[in-house]
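>>> Below is the sequence, then the predicted model.
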Amino acid sequence: MAVTSIDELPEALLLHILSFLPALNAVRASLVSRRWRNLWRHIPILEFDMSLYHSPPNPLSESRDFFAEFVTQTLLLREHSTPLYSFRLVFNHRDFRRTVTRVNSWIRYAIASGVVFLLLSFEEDLFVKSEEDTDEDETWQKYDFHFSYIRDSTVSHLELDNCRIVWPKSLACDGFSSIRSLYLCHVSVRDRVLCSVVSSCVNLEFLSLSCISYLRNFKIHSQSLKELELELFNIRRKDVGSLDIYAPNLHRIIFDRFSVAEYCSRDLSSLVEANVVFLDDGHEDFNCEVLQLLTGVKRLTLMHMRFDRHGWDYLIKVSATKHTSVSSAFKSLKFLELKIEYAEYELFEIAAFLELCPGLETLVLDGYGENDFPLLESFKSKPPIFHFPNLKQVKMRNYRRTEKELYVVELLKLHMVVLQKIVAFPREANGETSAPLVLFDSSQ
């Protein structure tokens, strides 16, 4: 029989639809009809975002109080026998002394309800203040997330934003086997605490660390870890900070503007893919030494690496420390993506870099910048020699058909061995994409 009204849908489907709404909107939906009146009490996904409750010029403190009361009443009136799959909280708790007890009770409720996805964000400056707001009577400090909260819990996915992780020395390291993925952003955590967290989550498969404060030495030892993301961490002093990785089952790693003085890996034998975004701040002290961890990968993406003599010297030094023959440093590499400006000096160093990758099969050149200066005569008289005996495909992104790009195409075709195709993807204009251009096809 055909369904003619949304009220005729099965209750399970209606609950699934309501799960996509923030908690406030889901509760409001109870006014739709008598059948919907108590549906919100059985929703397995709860999302409480304080930004939906704050409307300047109303004072932020009033919005905070209303929000806190709404969360408390929602959890009290919810059907406790209904399992809770996901709990997301975005909250400004500047008046810390008045709110910390409530926040603790909300989190404990979610964990006691068998939550699987737990997402907590305490962004201080997320909300616009009105002229009537004052901080004189408020106390603010980062929320302390006690890792003991999730001991022996069902939490599989944990995201923490703008808080501090507390791990007492007396806390036992067992009981955290449920954790599979962990995201930490703008979190304050000490070296010892991070080491304890990672080593105690014995089934951890995904770890993301972004904008971490107080940390100096990253010790990441995990038998189960498969993906690792390290973002936005840079200590200007070259003699400070270290990264020590032991992850024999790690498949993929991302370094996004992450720089420390010392890199050490015990076992990265399963590493297949790596992405590196270097610091692009105009300084010459960027760190290429991270590449010493990645010489065994099959897929490598390098963004904002300065292919000048400074950077190339670093790369040769790093490669020489890991291999007796520099020419075989990246012998397992099959896919390489580079972000370049097609400057003459870059092309020479990239040609040299390709010699370290004898097994390379796919090369992606992602053009950036607006450098349209004509090629130097000295460059034309002695162009770089590209050596890629196994290269089969070249992709050129953000293609603008400049003189330098066309010249690179000719150089690639000149030194081809098994090259099958060169495809260009034109740069978007006015938000519109153009069809790819086949610049070379050996089958034609």
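Yep, it's here.

>>> Only C-alpha atoms from now on, for both contacts and neighbour counts.
Will do.

>>> What segments of the stretch 251-400 of the chain are helices?
Residue ranges of the helices in the stretch 251-400 of the chain, as given by DSSP state H, counting those that start in this stretch, are 309-322, 344-354, 377-381.

>>> Run through who's touching stretch 349-366.
Contacts with stretch 349-366, where a contact means CA atoms under 8 Å, 6 or more residues apart in numbering, come from 307-309, 312, 326-340, 384-398.

>>> Rebuild the helices of the stretch 251-400 of the chain as JSON lines, extending it with distance to Leu13 and mean neighbour count.
Compiled in JSON lines, the helices of the stretch 251-400 of the chain are given as follows (distance: least, CA to CA, whole Å; neighbours: other CA atoms under 10 Å):
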{"stretch": "helix 309-322", "distance to Leu13": "56", "mean neighbour count": "16"}
{"stretch": "helix 344-354", "distance to Leu13": "54", "mean neighbour count": "18"}
{"stretch": "helix 377-381", "distance to Leu13": "66", "mean neighbour count": "10"}
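
>>> Format those as CSV; extra columns: distance to Tyr263.
Conversion of the helices of the stretch 251-400 of the chain to CSV gives the following (distance: least, CA to CA, whole Å):
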stretch, distance to Tyr263
helix 309-322, 11
helix 344-354, 21
helix 377-381, 37
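
>>> Comparison target below:
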Amino acid sequence: MKPIKDFRGKHTVALTHVTLGAEGSLPKLLSLLKIMEQKCKIGGQSLRKPEVVNEDRISELPEPLLLQILSSVPTKTVRATSALSKSWRSLWELVPNLKFDSEFDKSEHHSFSEIVFRSLLSHKHPVLESLHLVARDESEASDVGIWIGAAFARHVRKLVLDLHNQESVSSARLPSVLWSFNSTLETLELKNLILLDIPSSVCLKSLRKLQCLLNLFDGCPGLEDLSVNRKRNTDVFYFFIEVPSLQRLTIKDSFAGEGGEGYVIFTPSLKYLNISGFELLAFCLFYDTPKLEEAKVVDISYIFNQNILSILTSAKRLTLDLSSFKNEYPTGIIFHQLVHLELSTLKQWNLLSLMLDSCPKLQTLKLIDLCRYAEKDCLVGWDWSQRKCVPDCLLFHLETFMWTVYDWEQEDEEEVAIYILKNARRLKKAFISTKPIKSKEVKKLEKRREMLNQLATEVRASMTCHLEFKCDTFFL
């Protein structure tokens, strides 16, 4: 990736990626550990009493299992175990996964930075599997370069930096020397607002997963997973992503620009694509995506120059919500491999018609109707028109039909449902869910029952099709 924009004479990018994750846990064993920690806090020397030692069953577990348990709890709790007994004194220094949060990892005698640095210096495991750092104040993040240097010296494989600053981009900088050579880092996640100094030469040979926006691609020949989250207050306008090894790409763009921004993407090994939030872009152009298997394209608006739908033809699974899409749908393209399609129904009957014609091998069709906010008269492509020729997918391949939040009060939706049931010859299962109705709305309940019964009694092309109705509890 070529430098995008200079900032004070250095190649920098404002990072705004925010993700949430959760570590696995072993509930029963962790509860024992918490009990032991409470005893440690309550009584210091009382832990050495015979009756207490006899209850210390957890210490009898094998060391690898103990390390696995300790890896599932906050590092502050892990450090506290050193006071449990002599056998636990140095065990925490071998824990392969560390997480520090400035909100909790403080003491009267040591700052957050001192705690992090001392813990890293004391770490004795051959490889630091993961290091997660959360700094909630700019001053706390001033030593981020020192922390990362210590982590790199311990062969860290996964590095997560979450630096908070509510007012502006954090002044915390990752020294350029840290990108010069690293052969162990496999996953890098940079969250919230960070400025990076990216040198012209980058070497992260083992990197497989990247969540950020930066000029590291040329130095990451094995990169497979890239997540980009572009928000407001960014000074980056053009993104050129060229990664031959990339297999998964996620782009969330919530920056409403002025029509001058855009993406150019070269990813010949791409298998999974997830893009959302594009609004008023100058261009979004994909090149060379022959291996694409699955894609999710939602919430995109007008793009002056784009080829998004055209590059999806090799996909086997598609999720499309183009209710805000103001470009014309391309015609003449065929999705020869597509077997699973999820489609938003809001003002998209023309898109449904196009996809039925363009997906000859479609086996599963799921219609989703979660957004009924617009007035019917304002919707383009809303009216469903009966087709002269039945698409091949309905005649020969469609086996599963699902409709989430079917609006039984809309005549057009009834027409679409009847059309599919009457023409899908190989259909095995049909699931239709509706919004719940309050029990006191008796007339409405009777009307819905009448409409659904009418739909159920319609002639179906497949005599073996099982039709099921249910109330969607999502709206309860």
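Looks like it came in fine. These figures come from a predicted structure and were not determined experimentally.

>>> about what we covered before: among the helices of the stretch 251-400 of structure 1, which is nearest Leu419 of structure 1?
Nearest to Leu419 of structure 1 among the helices of the stretch 251-400 of structure 1 is helix 344-354 (14.4 Å), distances taken as CA to CA.

>>> Run the angle between that closest one and helix 309-322 for me.
10 degrees (axes from the mean of the first three to the mean of the last three CA atoms, to 10 degrees).

>>> how far is helix 344-354 of structure 1 from where the chain is centred?
Centre-to-centre, helix 344-354 of structure 1 and its host chain are 29 Å apart (CA atoms, centre = their mean, to the nearest Å).

>>> ok, the corresponding residue of structure 2 for Glu262 of structure 1 to Thr234 of structure 2 distance?
Matched to structure 2 by TM-score structural alignment, Glu262 of structure 1 sits across from Phe283. Separation of Phe283 of structure 2 from Thr234 of structure 2 (CA to CA, to the nearest Å): 18 Å.

>>> Need the nearest residue in space to whichever residue in structure 1 pairs up with Val339 of structure 2, chain neighbours excluded.
Aligned by TM-score structural alignment, Val339 of structure 2 pairs with Lys334 of structure 1. By the measure of CA to CA, 6 or more residues apart in numbering, the closest residue to Lys334 of structure 1 outside its immediate chain neighbours is Leu360, 4.3 Å from it.

>>> Over to Leu121 of structure 2?
With CA to CA, 6+ apart as the criterion, Leu121 of structure 2 has its nearest non-adjacent residue at 7.1 Å, and that residue is Ala150.

>>> what about that neighbour, helix or strand, and which?
Here Ala150 of structure 2 is covered by helix 144-153, with elements defined by DSSP states H and E.

>>> re the thing from before, more neighbours: which of Phe283 and Thr234 of structure 2?
The residue with more neighbours, out of Phe283 of structure 2 and Thr234 and counting by other CA atoms under 10 Å, is Phe283; that gives 19 against 14.

>>> Just list the residues touching that one, thanks.
Contact criterion CA under 8 Å, 6+ apart gives Glu261, Gly262, Tyr263, Val264, Ile303, Phe304, Asn305, Gln306 as the residues in contact with Phe283 of structure 2.

>>> List the contacts of the last one.
Yep, that's Gln306 of structure 2 we're talking about. For Gln306 of structure 2, the contact set (CA under 8 Å, 6+ apart) comprises Phe283, Cys284, Leu285.

>>> let's see it at 10 Å
Counting by CA atoms under 10 Å, 6 or more residues apart in numbering, Gln306 of structure 2 makes contact with Gly262, Tyr263, Val264, Leu281, Ala282, Phe283, Cys284, Leu285, Phe286, Asn327.

>>> Looking at these, point me to the pair that's furthest apart.
Based on CA to CA, the longest span within the contacts of Gln306 of structure 2 runs between Val264 and Asn327 and measures 18.3 Å.

>>> Can you say which of the helices of the stretch 251-400 of structure 1 is nearest to Leu60 of structure 1?
Once the helices of the stretch 251-400 of structure 1 are compared by CA to CA, helix 309-322 is nearest, at 49.4 Å.

>>> Show me which of the contacts of Phe283 of structure 2 are buried.
Buried residues within these, defined by neighbour count using 16 or more other CA atoms under 10 Å: Glu261, Gly262, Tyr263, Val264, Ile303, Gln306.

>>> All the strands of the stretch 1-150 of structure 2, residue numbers only.
Listed in chain order, the strands found in the stretch 1-150 of structure 2 under DSSP state E, counting those that start in this stretch are 6-7, 10-11, 97-101, 130-135.

>>> In TSV, list these along with mean neighbour count.
Listed next are these as TSV, based on neighbours: other CA atoms under 10 Å:
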stretch	mean neighbour count
strand 6-7	12
strand 10-11	16
strand 97-101	21
strand 130-135	20
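
>>> CSV please, covering those and showing distance to Leu214 of structure 2.
Putting the strands of the stretch 1-150 of structure 2 into CSV (distance: least, CA to CA, whole Å) gives the following:
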stretch, distance to Leu214 of structure 2
strand 6-7, 12
strand 10-11, 9
strand 97-101, 24
strand 130-135, 19
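
>>> do you know which of those lies nearest Phe117 of structure 2?
Closest to Phe117 of structure 2 of the strands of the stretch 1-150 of structure 2, according to CA to CA: strand 97-101, at 10.6 Å.

>>> quick one: that closest one to chain centroid distance?
For strand 97-101 of structure 2, the distance between its averaged C-alpha position and the chain's averaged C-alpha position is 22 Å (CA atoms, centre = their mean).

>>> That strand: average distance to aligned residues in structure 1?
With the two structures superposed, strand 97-101 of structure 2 lies on average 0.7 Å from its match in structure 1, counting by mean CA distance after the TM-score superposition for structure 1.

>>> What span of structure 1 is that strand aligned with?
Under the alignment (TM-score structural alignment), strand 97-101 of structure 2 falls on residues 45-49 in structure 1.
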